[in-house]
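*Asks:* Below are the sequence and a predicted model; questions follow.
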Amino acid sequence: MTKISILGCGWLGLPLAKRLIEKGNSVNGSTTSENKLPILKGAGINPFLVALESESISESINAFLAESEILIIDIPPKLRAVNPDSEKKVFVEKIKNLIPFVENSSVKKVLFVSSTSVYGDQNDLITEETNPNPETESGKQLFLAENLLRKNQNFETTILRFGGLIGEDRHPVTSLSGKENLANADAPVNLIHQNDCISIIEEIIDQSKWNDAFNAVAPFHPTREDYYTQKAAEQKLPLPQFSPEKSNIKKVISSDKIGTVLNYKFRLEDY
């Protein structure tokens, strides 16, 4: 049995924790909401109320990390403030604040959930060898946080960069439905389903693939117009209307490394 701490038991972290427990692991899970503590406990998770801030961290952090061999960090940057300048480097500072506690704990392996936004909108086939060039503040801070963790010699870090997240209860088509003049009609989609997210994390742990980086995007890249029009029709939603103007975004994220290194096959039927 491996003891694993998951920082952030939200949309992905909670079902991930349940899957890891099903496989015989012991899981500590964190939340920032006191109301969620009974939910975590009811799922068999050891629940902890942990608030990670740029200048402070909850006293429960030591107990949350205690005796764990693996730490999974799955917290979003959340940089959509009214004044973006006030949010500069806040996420990075949170990770800086967390690292000394990880160093002083039993944790030897860290899995950091990042995003393909670290690559920006380069018009290329993107692989793990592509130099990141983030354009958004969120992407910039994720990349800085990745580097902070990877250069630390006290633990081994694997970076997992997910594409756009979808699931049974989460899909971009619900917000695009019925809208008009949407941009980038011919841009390829780079998506990953929650089920694949969880399974890939399982494989990284089971195969002990540390000190590495993986892009995680389904090998399925129809245009935005084709894909979201089809999904809206399937869900009987008003169809989105796209601008006929051509896009210069041709970015396709390759997940070939996941196939070759982890021998992982995506569940394309979920898409």
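*Replies:* Yes, it's here. Residues are numbered from 1 along each chain as shown.
*Asks:* only C-alpha atoms for contact and neighbour calcs from this point on.
*Replies:* Noted.
*Asks:* Would you map the strands across the stretch 1-150 of the chain?
*Replies:* Counting by DSSP state E, counting those that start in this stretch, the stretch 1-150 of the chain has these strands, from start to end: 3-7, 26-31, 46-49, 70-73, 109-115, 125-126.
*Asks:* let's bring in a second one:
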Amino acid sequence: MEQISILGCGWLGLPLAKALISEGYSVKGSTTSYNKRELLENAGIAHYPIALEVENFSAPVADFLENSPILIIAIPPKLRGKNKDYSDAQNNSFVQKIKNLIPYIEKSPVEKLLFISSTAVYGEADTIIDENSPAIPVTESGKQLLEIEQLLLANTNFKTTILRFGGLIGPDRNPARFLAGKENVPNPNSPVNLIHLDDCIGIIKKIIANAVWNEVLNAVTPFHPSRKDYYTQKALEENLIPPTFNHEIPSAGKTIVSEKLVRLLDYTFTQPNL
């Protein structure tokens, strides 16, 4: 029974761990506290309380990685902290937290690493985007994610695959509520780039089963209606107030394609219309 360690058993990591266990894997999972220990252990996941820190990092990482040839890092940057302008981002640096983690990985049995990233690394390009497109992030989280991607890919101690998810849809992330009731929303004609939790898990399972490593992959459902059409429809389906949009400023927005992922994994999206 192959063992996998999942750093971050949250919205994605917990159901992913359960899915991998159902496939016959043994899973170690981390959360930031002891409070979720019972939740994980009841699901058959060995629990490790690990909170990444910028300074004075001390956690049971060596035990968490022991006997695991595969590590999945599925934690969001959470850079904003208390300051919505990201002015405290460096004090809460996600890059530094991952840098603190890397020596533990290098000393561990981990041979393959899957890092969950975001299409935010592409910035605000107004074109069709694939994995060969330049990554020019404009947000602090996008900039730090890109730096971490480069850091991991350059490390020869393990093989890294980067998985860049679009906007996440699923339990507790109902698209109908994203923009419902909002006014003067920009970019009404820009395309949406989303992916359902079911496909997130399905893709990760395929990466592991097919041993697709040392790759960068976009993961976005091939369904790109306009923001106006999509979010209006979703609001109406839930009997919510549809958003209103600003048509005075021309719309701009990227279309993320996942053709490389579909080809390499022979993957068919299970939630194509979201």
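*Replies:* Nice, thanks for sending it over. All of these numbers come straight from a predicted model, not from anything done at the bench.
*Asks:* picking that back up, as JSON lines, the strands of the stretch 1-150 of structure 1 with mean neighbour count and distance to residue 90 of structure 1 would be great.
*Replies:* Converted to JSON lines, those look like this (neighbours: other CA atoms under 10 Å; distance: least, CA to CA, whole Å):
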{"stretch": "strand 3-7", "mean neighbour count": "25", "distance to residue 90 of structure 1": "17"}
{"stretch": "strand 26-31", "mean neighbour count": "24", "distance to residue 90 of structure 1": "19"}
{"stretch": "strand 46-49", "mean neighbour count": "20", "distance to residue 90 of structure 1": "20"}
{"stretch": "strand 70-73", "mean neighbour count": "22", "distance to residue 90 of structure 1": "16"}
{"stretch": "strand 109-115", "mean neighbour count": "23", "distance to residue 90 of structure 1": "16"}
{"stretch": "strand 125-126", "mean neighbour count": "15", "distance to residue 90 of structure 1": "28"}
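*Asks:* Select, out of these, the one closest to residue 137 of structure 1.
*Replies:* Nearest to residue 137 of structure 1, of all these, is strand 109-115, at 12.3 Å by CA to CA.
*Asks:* and the closest one, which stretch of structure 2?
*Replies:* Using TM-score structural alignment, strand 109-115 of structure 1 corresponds to residues 112-118 of structure 2.
*Asks:* The matching stretch vs structure 1, average offset?
*Replies:* Averaged over the aligned pairs, stretch 112-118 of structure 2 sits 0.2 Å from structure 1 after superposition, using mean CA distance after the TM-score superposition for structure 1.
*Asks:* how close does residue 90 of structure 2 sit to residue 108 of structure 2?
*Replies:* Look at residue 90 of structure 2 and residue 108 of structure 2: by CA to CA, to the nearest Å, they are 28 Å apart.
*Asks:* what about these two, which has more around it?
*Replies:* Between residue 90 of structure 2 and residue 108, residue 108 has the larger neighbour count (other CA atoms under 10 Å), namely 19 against 15.
*Asks:* returning to what we had before: to residue 271 of structure 1, which of the strands of the stretch 1-150 of structure 1 lies closest?
*Replies:* strand 109-115 (19.0 Å).
*Asks:* Map residue 97 of structure 2 onto structure 1.
*Replies:* In structure 1, residue 97 of structure 2 lands on residue 94 (TM-score structural alignment).
*Asks:* Same question for residue 137 of structure 2.
*Replies:* By TM-score structural alignment, residue 137 of structure 2 lines up with residue 134.
*Asks:* Quote the end-to-end distance of stretch 116-130 of structure 1.
*Replies:* Taking CA to CA, the first and last residues of stretch 116-130 of structure 1 lie 11 Å apart.
*Asks:* An error on my part: the question was meant for stretch 164-175 of structure 1.
*Replies:* Rule used - CA to CA; the end-to-end distance of stretch 164-175 of structure 1 is 14 Å.
*Asks:* now stretch 33-40 of structure 2
*Replies:* Stretch 33-40 of structure 2: ends 12 Å apart by CA to CA.
*Asks:* again with stretch 147-161 of structure 1
*Replies:* 13 Å.
*Asks:* mind listing the helices in the stretch 51-200 of structure 1 by residue range?
*Replies:* With DSSP state H, counting those that start in this stretch, the ranges of helices along the stretch 51-200 of structure 1 come out as 61-65, 90-103, 137-150, 173-176, 194-206.
*Asks:* wait, which of those is closest to residue 1 of structure 1?
*Replies:* The nearest among those, by CA to CA, is helix 194-206 at 11.6 Å.
*Asks:* Following element in sequence after the closest one, please.
*Replies:* Counting by DSSP states H and E, the next helix or strand C-terminal to helix 194-206 of structure 1 is strand 213-216.
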